[in-house]
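1. one predicted model, sequence on top.
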Amino acid sequence: MLGLRACRTVLNNPIAYRLSTARLLSEQVSADGTDAIYIANVEGRRNNSPILLGLIDYLERTSASNIGFFQPVAESPFPHSITGLPRHVELLHNALKLKRDPQDMSAMSAQDAIKLLAVGNWNEMLDQVITSYQQYKKGHDLVILEGISRGGAGLVNTMELNARVASAIGTPVMMALDARSDSTAESLVNSALIARQGLIRNQAKVMGLILNKVSTANGAQLEKDIRAGLKDIGLPVFGALPRDPLLSSVRLDEIKAALGAKLVYGPEDAVLDSAVSEVIVATGSVDELLGQLAASRSRSLVVTSQDRTDVLLAVAAARLLGSTLPISGIVLTSAGSARSEAAESALRVCYGGQEGSSHLPLPVLSVDMPAYDALQAMSKASAAILPTSHAKIEQSKLLFERHVDAEALATELAAPRDQRLTPKMFMHQIMQQCLEKPQNIVLPEGMDKRVLAAAAEIATKKLANITILGKPESIETEARRLGLDLSACTIIDHTESLDIERYIEALVEARKHKGLTPEQARDSLADPNAFGVMMVQTGDMDGMVSGAAHTTAATIRPALMVLRGPESPLVSSVFLMCLPHKVLVYGDCAVNVSPTAEQLAQIAVTSADTARAFGLEPRVAMLSYSTGTSGTGPEVERVAEAVKIAKQMRPELMLEGPIQYDAAVDPTIAAAKIKEPSDVAGQANVCIFPDLNTGNNTYKAVQQSTGAIAMGPIMQGFVKPVNDLSRGCTINDIINTVACTSMQSLGVKGER
């Protein structure tokens, strides 16, 4: 809630206030701050309407940003909705005139999410959410995401769901917490702390808290006490929306929606956004009904059967004669016979309003059910904000502006923020690049069933154009046995290829300094790995992936003969370590056993280039068992010398060392160990190990202890990409390695 001074600022000079906030948003949010906010109700309730309406309206009014709205999992539609859209999608699209197609504003239905989660398929769910969100995000400066609610769809543990989705997307969470009439500051603080812990435990970042439905009796003191209770842990409270009588009221449009009723009398734009405080069932005489209405002190809804023309005419006559009956509308039930055409004509005139009349047209609704069923349905109608709830929509905007410290929120949005690249987003970006520019990749191991399964999936998803080496008849027979569709793949028998002479000539030319003869070249090309490498060397293929059924030496040796680059004479490798909340590059973990200082420097700059090729801004840490000058010895000195050489090779590179692993990747430890300003300490994303023993064991230890996905080894130092698989690789490993090979190829071509 705004303090007294802030409230006076808003009231006395709203234009200046809005301009200052608009400047914060338009100048900084898109440049340095967050580009999305994830609004998650702490208890998984669907009570976020006032917050969403107020926030998006405020942002659209006070900034030049193009604001979007997105639901990772679509909630259910409004009762009897014609569009079938999720309720908040329909509400916000209509009320705030959002530009994009509302069909694009959600990733999946709750039913689809339940099917995936029921079998533990978190990855597929998150992949679908990220793909849909990234597509929707294009063209928006800021997107407001609404968290998953229980909503009667069967989704449970919504806090974990929201934390995982927000963490995967990499957007901070704004918690929304509903107060009850008996809520105390202590109970609300505890609820906020528990929710915050749940979010943090699942790697989500928490931006702050907005309270909702706070009692007006003690709201100011309650908010003050909650702020005090959360101050020590640094959780900001941006405001507290009060429990509002208008928002809590049931209106005629909500009853219409609950009944699935039709408007039969009154103009198309009839005013349905009026309060309904009581229901009067007109079963008696007209005199009795008019007496009840005259005595009523609140707005009433009259329910009667469709054959009570006398009731309709009597109410219309009373209004036309100047009576101020407190009536919101009339509902006609299905009982009784239909009205005559003469009665219909008269009623259309009476209830459609007359030019010059001081009375608004009175809406008359019809429902195809008996009075008892209609009354039962009305009793279950709950207060909601519909697209037609104009008064509630405007009240929501007003409450947000009055009770949320929007300037503090805008400042938080504009604050420079660590732009985390989450593993899910990282993989999504790689796959999107592959889809947009599929590369030609050769797989020499055509008789390995894992390779065939991966090839089929890659071809189906159109991630790459796959060529498989082997006997076509044998491969097709195996594919049928496995139920695989390889129709989109090219299968080549390398022993009978028409290109063999061209490859022999190219190989002899590449190895002429070694005196290679055509006969020797022909013998070499009988090996599928050598043949695949020559397909890459001549440009027929963009990259090769092998090693599922061959040793690393057998895979890499042919590439060493023809693909080693003059600018990178050293071949090395890295692993892309997809940790739960970030992506790191580890090198060298597979090739060079005891690199010299010069080789370590080469590995460092090459690994930085690889990181950049995969969309990471490299911050390189040269690792050792000591940090800075805290230790001595030949191993530390070798790393220190490598740092000097690497900086001479690439002065612009953010590279530091010697440094210990914990100080390289953990900001808190870095602050304790390193007192000088650093672009690397605590934020390194490229870790260069001093030797193969350390690197190989570290990547496996991290993989096993954290559940990280280790993508690699990805080979470096070749002019065109050739990558090695582990012989224990999975189908997913092969797919990921093909994707990485495609990214390297795009980097070589300068097409990323």
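-> Here it is on my side, so go on.

2. switch to C-alpha atoms for all contacts and neighbour counts from now on
-> Fine.

3. got the buried residues for stretch 414-432?
-> For stretch 414-432, burial by neighbour count (16 or more other C-alpha atoms under 10 Å) applies to 414-415, 420-431.

4. no, scratch that, I was asking about stretch 500-519
-> Buried-residue list, stretch 500-519, by 16+ other C-alpha under 10 Å: 500, 503-504, 506-510, 518.

5. which two of these have the greatest separation?
-> Ile500 and Ala510 (15.2 Å; C-alpha to C-alpha).

6. list the residues that contact Asn723.
-> For Asn723, the contact set (C-alpha atoms under 8 Å, 6 or more residues apart in numbering) comprises 544-546, 555-556, 712-715, 737, 741.

7. what about it, distance to Ala176?
-> 48 Å (C-alpha to C-alpha, to the nearest Å).

8. what's the longest helix in this protein?
-> helix 731-749 (DSSP state H).

9. quick one, strands of the stretch 651-752 of the chain?
-> 654-659, 686-688, 709-716, 722-724 (DSSP state E, counting those that start in this stretch).

10. what residue is smack in the middle of the chain?
-> Ile169 (3.9 Å; C-alpha atoms, centre = their mean).

11. so for Val738, what's the nearest residue that isn't a sequence neighbour?
-> Val545 (6.5 Å; C-alpha to C-alpha, 6 or more residues apart in numbering).

12. let me know the secondary structure of the one you found.
-> Secondary structure, DSSP: H, G, I helix; E, B strand; the rest coil: Val545 is strand.

13. test my guess that it contacts Asp733.
-> No - the criterion here is C-alpha atoms under 8 Å, and Val545 misses it with Asp733 at 10.9 Å.

14. which one of those two has more residues nearby?
-> Per other C-alpha atoms under 10 Å, whichever of Val545 and Asp733 has more neighbours is Val545, with 26 against 20.

15. okay, now the one to match up with it:
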Amino acid sequence: MARGIYVTGLGRRGGKSTVALGVCELLSRRVARLGVFRPLVADTGDDPLLDLLRERYRPDLPAGSVHGVSLAEAVAMVADGKREELVARLVERYRELERHCDAIVVVGSDFEEAAAGSHDGLHREFAFNARLANEFGCVVVAVVNGAGGTAASVEASARSALHGLTDLGATVAAVVANRVPEGVEPPALGVPTYVLRETATLAAPTVAEVAAALGAKVVSGDDAALERDVRDFVVGAAQVPLVLDHVTDGALMITPGDRADLLLALAAAHAAGELNPSGVVLTLGVPTDPRVLRVVARLSADLAVLAVEGASFETIAKATRLAGRLSPGRPRKVETALGVFEDGVDTGELAGCLDVTRSTRVTPMMFEYELIDRARAQRRRLVLPEGTDDRILRAAEICCRRGVADLTLLGPEADIHRRARELGLDLGGVSIVDPATSEWREEFAATYVELRRHKGIAPDLARDLVRDVNYFGTLMVHSGRSDGMVSGAAHTTAATIRPAFEIIRTSPGVAVASSVFLMLLADRVLVYGDCAVNPDPNAEQLAGIALSSADTAARFGIEPRVAMLSYSTGTSGAGADVEKVAAATALVRERRPDLPVEGPIQYDAAIDPAVAATKLPESPVAGRATVFVFPDLNTGNNTYKAVQRSAGAVAVGPVIQGLRKPVNDLSRGATVKDIVNTIAITAIQSA
């Protein structure tokens, strides 16, 4: 039977969505098959939170399998005296889902939904959710709204929720007070109690959400402009200087469509970097001169301009009632919510209270979230040389929100700040260093001259060279100002790792620096090496690659069982290539007698127990290998790409190994998610 966790709120807009997301994230690291369920959904079927949780954690579950009935159906059944039948139907739907899951997070119904139908049985929603939690066999995580509260009021709300649920027979695992002001600490209630801090970006709707609620037409602005948070509103009714004085960061200006002067002034101020508004809403249905709109689009393509038919007062009234919502199309808001949850909750303690046994299977999502957890636990300082790349900036914001690492971006400070503003990013926790103007430049040049004295490097050349962001970043790592570096989104592999080979160099006893890819398959993680650095290693180097790969596997929680790959298994074949692998295997056994290793061995015998039983029945590695060492770069690179594309595996890497301090290379096609994963990996390596 799947373990069930029922997340229910006490009070409107308490932030149950943030807690439900955080609990799902926590459990996704511990179970392979996580389910989500919502007993009641809106009559329209529109439930952004449920869509987000299903798509993020169990996209294989049909949308219709994760909810019970619509609010209208529930109201009708209660009105007809079929309350018990309603509960029975919801239990039946839950049990159907339970058969496909190891754990299920249930998101309780909302007071806003209950208000829409106040028939007997639904207006007592608190009791209704407690009853369902009991019928489902779930433990409860109760959420209370602490917005604007004092320590006394937060404690009273939390205590009321705890005793109310307990009196109704529910088992309360934890209480979470959300949107709590700074300075208010968790009350002592006898069960784990946590406080999540009020975060403006979570409560703020996006421009797209405002447009949808107003039925507005998008006149100008790209997708990124529509994803900006609306943190404030300003009415454009006065003259230009006075209105601009009142435009705060993230403000949405609402003004009649004939105020071309205000529209142009705001676009110009935004393009100049003087103001950072979220957008403009033009009211009254007054068409704006097309020439003005063309100028605005050229001045500031990432400034959203919306148009509505209604009057300004009506528009303001609607817009100011909106609140941000978690949904699949709001990744920045999702990362913010997870950061808030992880900052406020002792996830280890909560996982123990929820009593969910960790699965022996390791899915890609479980592995990726484990990386984030481990990086957060040992927070390190990392440098990202490509500070002007949009993907790097977005990844840096996510890492700051999640507490993955303390980051330094390299590049012109004004350019980085301007681009971050244009993208609507918050880089408040990120340091920025410009190699061209840094006070460290002379020191780094002198260091490089000393390190490369045997090459006769002149001081003037060194001064020019250390302006290169990859050399500068590598010297930051060498000097201890950073614990590791991640680059390659806009540079070749050679440009990224050459400075590391020259400056940081390999660890003592390591034959050669090399690389691995962490291959995240559907139910396990494998290590492939070397697929990116050494074209044709000799036996000595191949043994070194095997030992480094085994160490890397162990560092990331993968029990190393090493397969030294060849076109021959055991003594079935001969030739120089086979002999090289056999010699390398012998060296590995000599240097690490404790390490399970087999070779030469073919890939099928290494991974498939049935084939292994025929070819090498007594081997402790055959059929169970976790580390695959390829004989050359040609074989390794082609194999990892073949598995990645044909088996749908996630390839994380290349992870550079064997250096004194970690420097990792990104693919130039890396996604933001790839960059976040690599930052987490580098942080773990440096720890």
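-> On my side now, so go ahead. Remember, predicted model here, so these are calculated numbers, not experimental data.

16. which among the contacts of Asn723 of the first structure end up buried?
-> Going by neighbour count (16+ other C-alpha under 10 Å), those have 544-546, 555-556, 712-715, 737, 741 buried.

17. count the neighbours of Gln134 of the first structure for me.
-> As a burial measure, Gln134 of the first structure scores 13 neighbours (other C-alpha under 10 Å).

18. the residue nearest to Ser366 of the first structure when sequence neighbours are not counted: how many residues sit nearby?
-> Counting by C-alpha to C-alpha, 6+ apart, the nearest residue to Ser366 of the first structure once its immediate chain neighbours are dropped is Leu332, at 4.7 Å. The tally of other residues near Leu332 of the first structure (other C-alpha under 10 Å) stands at 25.

19. right, and Leu332 of the first structure touches Leu375 too?
-> No - the pair Leu332 of the first structure and Leu375 fails to qualify as a contact (C-alpha under 8 Å) at a distance of 11.4 Å.

20. circling back: on the three-state scheme, the residue nearest to Ser366 of the first structure is what?
-> With three-state DSSP as the criterion, Leu332 of the first structure reads strand.

21. circling back to that earlier point, got JSON lines for the contacts of Asn723 of the first structure, with distance to Gly54 of the first structure too?
-> What follows is the contacts of Asn723 of the first structure, written out as JSON lines (distance: C-alpha to C-alpha, whole Å):
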{"residue": "Met544", "distance to Gly54 of the first structure": "54"}
{"residue": "Val545", "distance to Gly54 of the first structure": "53"}
{"residue": "Ser546", "distance to Gly54 of the first structure": "55"}
{"residue": "Thr555", "distance to Gly54 of the first structure": "60"}
{"residue": "Ile556", "distance to Gly54 of the first structure": "60"}
{"residue": "Gly712", "distance to Gly54 of the first structure": "47"}
{"residue": "Pro713", "distance to Gly54 of the first structure": "50"}
{"residue": "Ile714", "distance to Gly54 of the first structure": "49"}
{"residue": "Met715", "distance to Gly54 of the first structure": "52"}
{"residue": "Thr737", "distance to Gly54 of the first structure": "46"}
{"residue": "Thr741", "distance to Gly54 of the first structure": "47"}
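
22. Glu186 of the first structure: which of those is nearest?
-> Nearest to Glu186 of the first structure among the contacts of Asn723 of the first structure, with distances taken as C-alpha to C-alpha, is Gly712, at 50.1 Å.

23. tell me who's in contact with that closest one.
-> Per C-alpha under 8 Å, 6+ apart, neighbours of Gly712 of the first structure: 573-576, 723-725, 737.

24. in those residues, which residue is surrounded by the most others?
-> Counting by other C-alpha under 10 Å, top hit in these: Val574 with 29 neighbours.

25. out of the strands of the stretch 651-752 of the first structure, the one nearest Glu124 of the first structure is which?
-> strand 709-716 (15.5 Å).

26. so where is that closest one in the second structure?
-> Counting by TM-score structural alignment, strand 709-716 of the first structure lines up with residues 650-657 of the second structure.

27. can you check stretch 304-323 of the first structure too?
-> Going by TM-score structural alignment, stretch 304-323 of the first structure sits over no part of the second structure.

28. can you check stretch 450-470 of the first structure too?
-> Stretch 450-470 of the first structure covers residues 391-411 of the second structure once aligned (TM-score structural alignment).
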